[in-house]
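J.: Could you look at this predicted model? Sequence included:
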Amino acid sequence: MKLVNTSVKRPVGVIMIVLAIIALGIVSLRNLAIDLYPEIDLPIAVVSTSYPEAAPEDVQKLVSRPIESAVSSIEGIDTVQSQSQAGTSLVIMMFNNGVNIDTALLDVREKVDQAKGFLPEGANEPNVLKFDPQQIPVMWVGLTGDNAAALQNIADDRLVPYFERQGGVASVSVEGGKIREVQIELDRAKLLQYGLNSQAVMQALAGSNQSGSAGVIEKGNKDLQIRIEGSFATLDDMKQTIVPTPSGAQVLVEDVGKVKDTFQEATSETLVNGKPAVVLSVLKKTDGNTVDVADNMNQAIEDVQNDLPAGVNLDVVLDTSTFIKMSISTVVQNMIIGGIFSLLILLLFLKSIRATIVIGLSIPIAIISTFTLMYFTGETLNVLTMGGLALGIGMMVDSSIVILENIVSYRQRGYSIIEAAKQGASELAPAVIASTTTTLVVFLPIVFVEGIASDLFTPLALTVSFSLIASLVVSVTLIPMLSSKLLTKAMEDNGRRYWFDRFMEKVNKAYESILRSVLRFRKTTILATIVAIGGSLALIPMIGTEFIPESDQGQIQITVQTPTGTSLEGTKATTDQVNTLLQEYRDSIETNYVSIGGGGYDSLSSSANEATYTIQLVPSDQREKTTTEVMQAIDRDLTNIPGAEITVSVMGAGIGTGDPIQIQLNGQDQDVLNELADQVVWTISDVKGVYNPASSVSESRPELTIDVNREKAAQYGLSYQEVMNQVQMGFTGQVATRYQEGGNEIDVKLIYPKDERSTISDLETMQIQTQTGTMLPLASIATFQQEQGPSTLLRENQQPQLNITSDIVDRDLGSVTKDIKTKLNNMNFPEGYSYTIGGQAQDMAKSFSDLAIALVFSIFLVYAVMAIQFENFLFPLVIMFSLPATVVGILLGLFVTGKPLSIPAFIGVIMLAGIVVNNAIVLVDYINIVRQRGKSRYEAILEAGPSRLRPIFMTTLTTILGMVPLALGLGEGAEAQQPLAITIIFGLGISSIFTLLLIPVVYTYFDDLSGKVVGWGKKKE
């Protein structure tokens, strides 16, 4: 080949190009972003609307439904879901794969704008945003000290603005602090005495707390701005505000109420390791990188630490980048170990340090070149792309080994080193190009697969492809050049007999003997192969399936839910019991962060009866139990706490795939759905592997409904709106104005004493003021009814829905899903009611279907490439017979290691379609070369087999041993690549044996068939 000759003739040029590639690769590596997984692009949009003080039924009827109807007609929408809670509506739109979510968001905003006119007057502006399942806080930072109010001010005034200026930070939210508020506690008796009501006080405060501009006046040749300053400067100004009475008298605010500088009533509390704290959660920008943002934040925390007041501490509570760095470090470590294994195999076979160096150089050059291509294609350094490099370590030297072996063969036949380099490389370059191309083309269909499988593994496919392309170029340019310069004396054995040579001679003789036998008993060989494949297929039911292996990142979530309506203090009493029990696990727990009443970072709403724990365990090498085992132990202990529903689960790795099991019940009647949900939870609880099943039917919320008699109210000159405003004022208070102090704005809230608004009796006897100033009890114009109302209402595609979710433990997802379907199919669902299974089970089924299609296309492309290379349809068909035998290795490997068939394992199967044919290509190609030299078919096979045994052994062993560290699953985050590595190791290992024995037999059959076809053709002529 011309490329080979040029590289041998011009070594200086090749070296300069290599040095330039290395320099560019190093620069690219420094600029590559680091993350745990590639970005998941799920086309989901969310419309969030608040409707304060509205019950869930009203939110659904008046807010959720109009928005649902408006957006349902948008092109490309697959599913519309809504969640209606007290005061909050969420409408979630899931689009079909391939829809541009940015364009879709414009359509959503347009439809929502059209629906605004149908929303009730009290509803706030709807917010439209893109949903990002990976958008969890990058870091939680705890601020501790003795003065809770001071901590809130430090967080709001100093830390939040400073942190939000850091690179990649989108927003910083504060939880757990005390917010300052000025409360004016009104005295009903005094108001009645002066003939006033709360509205009069509110108007007086709002009117007195104003500043404004009154134009300009001239002073000399300058214009002076006239400003009337009327804002409250002190609390005394507020107290001295004049409130005019109906009689014309003037009273002061302090005459009718007490002005208190206090704090808003606490609705949540946060604890870090059992101590109260203000917690700041940091969200990254959509295009931000987790590790970069975390590094920027750690530096910012270090910079601001010394400026904090005495006794105030700022510490990192949870840092998600820690696990990412540990995972990448594990992959790099596995790459190094795999590379060392590969080099040792080369040294063992080649018996020469120089020859090992020649081939070993292809590894770093291929890796560095890959970094350059990754940078220009926008990929990140993550567990999967780095895993792709680790998987490619062994394959990177395959082409170089084949080329070098042939160069040495020519050298041993008496050619000069220069001629040996040219002839040896040129002769097998087409076969090497064909074998590398077959490995590359299997990835093409993966790029066109849609959904999560594509988002996760397209980067891996690109990385492996980049490394193989780089290694191919090295093998046909750098390897011949280095061989001509460094191997002048490398392969001379000087009469010494190396122990490994003696071993390989015995292996060669044994292989030649076996090869003669299989050629003699061809039908027996074919039959034995078929039996082996059939026997391996019997293992399928015992293997099972799963989506993506969970990484043991040591994070556990505990959700505590006390009876609906429980106060913050009541929920805190339960969490105190949880904290006491968690003390038994203090050696395993690194950080324990709990949000009481805040709902947690991933909650759509907050409630005083809920608490969420986020627990970070110590690294896996510092504890004896896995995260799942610790989770199960904690779960068993917490079942002893009465009066609360407590769920313990392992937190995922942020892929955003939802719960493993998610059953969606659909139907028209909410009550029927509630009953079905309870039956389904009870039914699937018996399925082995189902863990903590729960339904979205939350405990009904107690409500006291006030039914205002509008006719009676009208008799007293009261409208329904006036009655509602006075009731709201009497029990929740109202913000009258805002008070500015030191650049901060503080709410000024009118409120009645707590002992006048705490019981049902207080509500019934509450005095309602009429237009004439007379007072009458609320009970005289309204009736009261206590009832239970739903706390959450769900709908999907404008039909009521309920969800049942479950984790799985000690069993694969596919088997659990199959048993659940069997159980549900045996249930008698009423007419018009149905179920669907979503979550990871649905994602797994969709991904397997897509990847199966990709596998079929990959096999076709492999055949097409070989047909083009050989310019023959027959020989590629012979080579393709190495693929069926791969099934034996794949299923045997998964069965022996106890790993289910997962998405990574399926990717390994697709990769094998391109890898296992390489050995067959080299073997068949060399058989043809020997036959062209004039030898018979039988002699050619017996010569080509033992001759190619050595390079086939080398390429197979370097690929397998390069992946062994990944297959062992050692270190953090290695679980994702483990099934892929196991699949390739066993599949390639077993198929290599079949390739060496089966392919020669198949070759003879097809050669006989070809002879008959040619003979028939001649007879016809």
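T.: Good, I have the coordinates.
J.: switch to C-alpha atoms for all contacts and neighbour counts from now on
T.: Fine.
J.: contacting residues for residue 979?
T.: Listed by Cα atoms under 8 Å, 6 or more residues apart in numbering, the contact set of residue 979 reads 894, 899, 901-902, 904-905, 908, 967.
J.: next up, a second structure to put side by side with the first:
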Amino acid sequence: EDLYEYTVKTVGEFKYVSEVGDVLLTKDDRQQEQARTSKQLRKESSRRTGGIIYLRDIAEVRESIKDATGRSRYNQRESISLSVFPQSGSNLVAMSKLVRAKLKQIEVKIPKTVNVEIIYDQSDFIKSSLHNIYFDATLGGILSFVIILIFLKDLAAALIILVALPISILAALSMMYFAGISINTMSLGGLALGVGMVVDNSNVVLEGIFAYLQKHPDKSKKEIIYEATSRQVVSVIASTLTLIAIFLPFIFVSGVAGQLFKEMALTITFSMVASIAAALILVPRLALNLDFERYKKQDTSMKILDVFPPMLTKFLAAPRGKTWRFLYGYLIIGLILFMFIPKEFMPKLDERRFTLNVTLPPQTTLKVTTDLGKKIENYLFSVPEVKNVIVNIGSSGEDIGAEVESLGMNQARIIGRLKKRGRSTDKIVAELGEELKHWRVDQMETEFITQQGLFGSSLGSSAGLTIEVKGNNLVELEKKSTEIKNELAGMPDIYGIKTIPSQLVPELKLDIQRERASLFGLNVQDISATLLAAIKGYVATKFKEREDEYDIRVRLRPEDRSDLSRMGELTIYSPFGRNIQLAQISDLKFVKSLPEIRRIEGQRTYLIMANTGKGFSKTVARVKKAINMVISPDDNVTAEITGEMLALRESMNSAVFALALAVVIIYMILASQFESLILPLIIMITIPMGIIGGVYALFFSFNSINSVSMQGMIMLIGLVVNSGIILVDRYKIARTEEPGRDLVELVIECTVERLRPILMTTLTTILGVLPTALAVGSNATAPMAITIMGGETFRLVLTLFFVPSAYLLIESAKKRD
């Protein structure tokens, strides 16, 4: 025995629940027992008869279910809901696949009477968006190929140009990999938008080869290809550089918009760089395999090409003051329409899903919140578009961490999933908001969330409208905030109004008299611990059954803790051996206090958040008037509209700066390419033509001006100058080759000669983005595609007439000088 050491283990676990009641209690304080001598304890033990107290003598020991702190319902039936959240930076689509695979393994062990269903998967929207972009890009490529085939009237030539498309996309994907850009909605959207653009350079080069072949049929095939391609190098590089240059300002676009569109800008830039190599190297090499003898005899005439020359001749012969009035009117009307187009920060994507957060007064019980949730649930099922309804009230009460928001028993989260067809989500949500107003539930606050996908958290708030009311006096802040909230409640286009901090929270306040408490050997910590154990309960230990553990919670009976007015009768045991009532050492009173005091830039702030219907900018104007009526300049309170309005203002300011910077960069590129300060000005008259064309497209398609459409206008600056570059470059080369020829005849001939490549490049761009433009509501880049389509369409018509007219005007002015 002296050579070994043994571990002594004391086992005192409960084997049965009934054993908990056998726990022996004593009236003596432990500290007093330790102070007594063993002789005194033996004397007292011999005198103690019948003084043994067991736990079962003063308490009821029973098995029970933990107090419910939440409810979950699915399609009007009780359910158990489980939410799975991805970690920051993780791939949501990959996580969804793993969860689904794991569920299949678990379902084997679950009874057949239990139904497991995935009611919402955010990755579904992401996969649907990516699928739509794949489809749009493919369809855009097919439409571009059809246009090329119609103009060239030869399958082999059309296939040569089409080869540039997959090569440019593959090269762009390779550069995306090295740049660390993932395949996502914005990067793929950039590839889809660039489908029609990447073949433009190849169009220009191949059409130039055919045009040179018609003029010089006696030269050898290699000479024709070399000399024709050499003529196009300047225009191809200049037009591509201008398009790439417009993406440089995207670096300076601040906020969420800059982060979102930076990847799109880089993707398009990569594909355009690859298209230069494809046009100047690959297309000439593949053109060597064409049968030039057949092309010399081929009839390439088209009706539109025959109609255009007399129209251009008549236009140039008319007085410039008369013809240019049309352009002035076009621009002025466009500027007027710009003022009437609604403006918002981001386009609304209809995900066929919405979330309604309901908050009742803090003292509301779980039953009251549940009854209201059922009422809303029943109303939603009367709406024909509603497919499923999920209601979550409160939470499990477990510690789920700060990353996941938990609900109180006075809060409900209602998620509605809609059928694919029917009224829009915004209309249904607006109707629900109006219906909840009519219910007149006291102190109920609602919050609607309709954006969960791409732009769901871009504003940091689910509400489109946020008002910051700032001041130092909390009473005055609360008063003014309530007045503003009441004004908003009377506006028909505003619903889901919520204030932060919310209404005052009632609470039982305990003012402890420290001096009296110290006389009994009590401190604040002892009193707080006693109160917590009495009301909420104290987990003394755990009962273990096989591998499961259950809390053993000690607390007062329901009848003893349900009446808050009796809290003063609560007994606290003093270390000095006396029982003290709580009312003897403290003052109890009911008060109302703020749940939080929020500060922004060092000032106390109330936040008023609300959802808005259509016409965000008009609604903001009405809200500003209401604020000015409530808050006067003499008040010590200020109010500012933030949220989407602030993001919109920042986005517009940065977009205007990016537009101006893009114009300057393009002018510098053109000036260096043409070695002239005047010729770039002729080309740049196409910029306002294209931008105003985009405004017309947005107005007539009932779209808003937002961050996405503004990026489309920036892209238009690089696109619309391409035709002007092709024309002016051709004019310059022709004047060098034929200096003594009549200028008007030369301009008309060169314009007609370049009409085919201009039509081909413009139509391939327009049809390339057409599928994306038609996907309004499901594709985030649809407003950008609509803007590009409108700008390119209007610019095409105006460029063919006004660029020749402007060139003649400049040249005639030079002669006069």
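T.: Happy to help now that I have it. This is a predicted model, so every value here is computed, not measured.
J.: related to what we said a few turns ago, would CSV of the contacts of residue 979 of structure 1 with neighbour count be doable?
T.: Listed next are the contacts of residue 979 of structure 1 as CSV, based on neighbours: other Cα atoms under 10 Å:
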residue, neighbour count
894, 23
899, 21
901, 26
902, 24
904, 25
905, 27
908, 22
967, 24
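J.: Would you convert those residues into CSV that also reports secondary structure and distance to residue 316 of structure 1?
T.: Shown next, in CSV, are these (DSSP: H, G, I helix; E, B strand; the rest coil; distance: Cα to Cα, whole Å):
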residue, secondary structure, distance to residue 316 of structure 1
894, helix, 40
899, coil, 36
901, strand, 38
902, coil, 35
904, helix, 34
905, helix, 37
908, helix, 39
967, helix, 34
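J.: so which of those residues would you say is closest to residue 222 of structure 1?
T.: residue 904 (76.1 Å; Cα to Cα).
J.: Would you mind finding the match for the closest one in structure 2?
T.: By TM-score structural alignment, residue 904 of structure 1 lines up with residue 708 in structure 2.
J.: quick check, residue 542 of structure 2 in a strand?
T.: Yes. Counting by DSSP: H, G, I helix; E, B strand; the rest coil, one finds residue 542 of structure 2 located in a strand.
J.: mind checking how far the closest residue to it other than its chain neighbours is from residue 67 of structure 2?
T.: Excluding the flanking residues, the one nearest residue 542 of structure 2 by Cα to Cα, 6 or more residues apart in numbering is residue 551, at 4.7 Å. According to Cα to Cα, to the nearest Å, residue 551 of structure 2 and residue 67 of structure 2 sit 12 Å apart.
J.: Kindly report the same for residue 712 of structure 2.
T.: Distance from residue 712 of structure 2 to residue 67 of structure 2, counting by Cα to Cα: 56 Å.
J.: for stretch 529-543 of structure 2, how far is the first residue from the last?
T.: Start-to-end span of stretch 529-543 of structure 2 (Cα to Cα) is 22 Å.
J.: list the buried ones in the helix or strand that contains residue 714 of structure 2?
T.: Using DSSP states H and E, the element containing residue 714 of structure 2 is helix 707-737. Under the neighbour-count criterion of 16 or more other Cα atoms under 10 Å, helix 707-737 of structure 2 has 707-731, 734 buried.
J.: can you list contacts of the next helix or strand after that helix?
T.: Remark: after helix 707-737 of structure 2, the chain's next helix or strand is helix 743-753, criterion DSSP H and E. With Cα under 8 Å, 6+ apart as the test, helix 743-753 of structure 2 has contacts from 211, 305, 308-309, 312-313, 727, 730-731, 734-735, 800, 804, 808.
J.: Go again with 10 Å.
T.: 207-208, 211, 305-306, 308-310, 312-313, 316-317, 726-735, 738-739, 755, 758, 800-801, 803-805, 807-808, 811-812 (Cα atoms under 10 Å, 6 or more residues apart in numbering).
J.: which one in structure 2 is aligned with residue 967 of structure 1?
T.: Checking TM-score structural alignment: residue 967 of structure 1 goes with residue 773.
J.: and the aligned partner of residue 574 of structure 1 in structure 2, how many neighbours does it have?
T.: Per TM-score structural alignment, the equivalent position to residue 574 of structure 1 in structure 2 is residue 372. For residue 372 of structure 2, the count of nearby residues is 15 (other Cα atoms under 10 Å).
J.: quick one: residue 372 of structure 2 and residue 412 touch, right?
T.: Yes. Using Cα atoms under 10 Å, residue 372 of structure 2 is in contact with residue 412, at 8.9 Å.
J.: Now for the two: what residues contact both?
T.: 358, 360.
J.: wait, what's in contact with residue 617 of structure 2?
T.: Here residue 617 of structure 2 is in contact with 340-344, 623, 645, 648 (Cα under 10 Å, 6+ apart).
J.: could I get those as CSV with secondary structure?
T.: CSV is the format used below for these (three-state DSSP):
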residue, secondary structure
340, helix
341, coil
342, coil
343, strand
344, coil
623, helix
645, helix
648, helix
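J.: Pull out the buried members of those.
T.: Among these, those classed as buried by 16+ other Cα under 10 Å are 341-344, 623, 645, 648.
J.: Quick check: the gap between the most centrally placed residue in structure 1 and residue 460 of structure 1.
T.: The residue lying closest to the centre of structure 1 (Cα atoms, centre = their mean) is residue 655, at 1.3 Å. From residue 655 of structure 1 across to residue 460 of structure 1, the span is 16 Å (Cα to Cα).
J.: With residue 344 of structure 1 instead?
T.: Taking Cα to Cα, one finds residue 344 of structure 1 at 26 Å from residue 460 of structure 1.
J.: between these two, who's got more neighbours?
T.: residue 460 (25 against 16).
J.: my guess is the more buried one contacts residue 388, does it?
T.: Yes. Applying Cα under 10 Å, one finds residue 460 of structure 1 in contact with residue 388, separated by 5.1 Å.
J.: Show me whatever sits in contact with both of those two.
T.: Common neighbours of residue 460 of structure 1 and residue 388 (Cα under 10 Å, 6+ apart) are 382, 466.
J.: how about stretch 849-862 of structure 1: buried residues?
T.: 850-852, 854-855, 857-859, 861-862.
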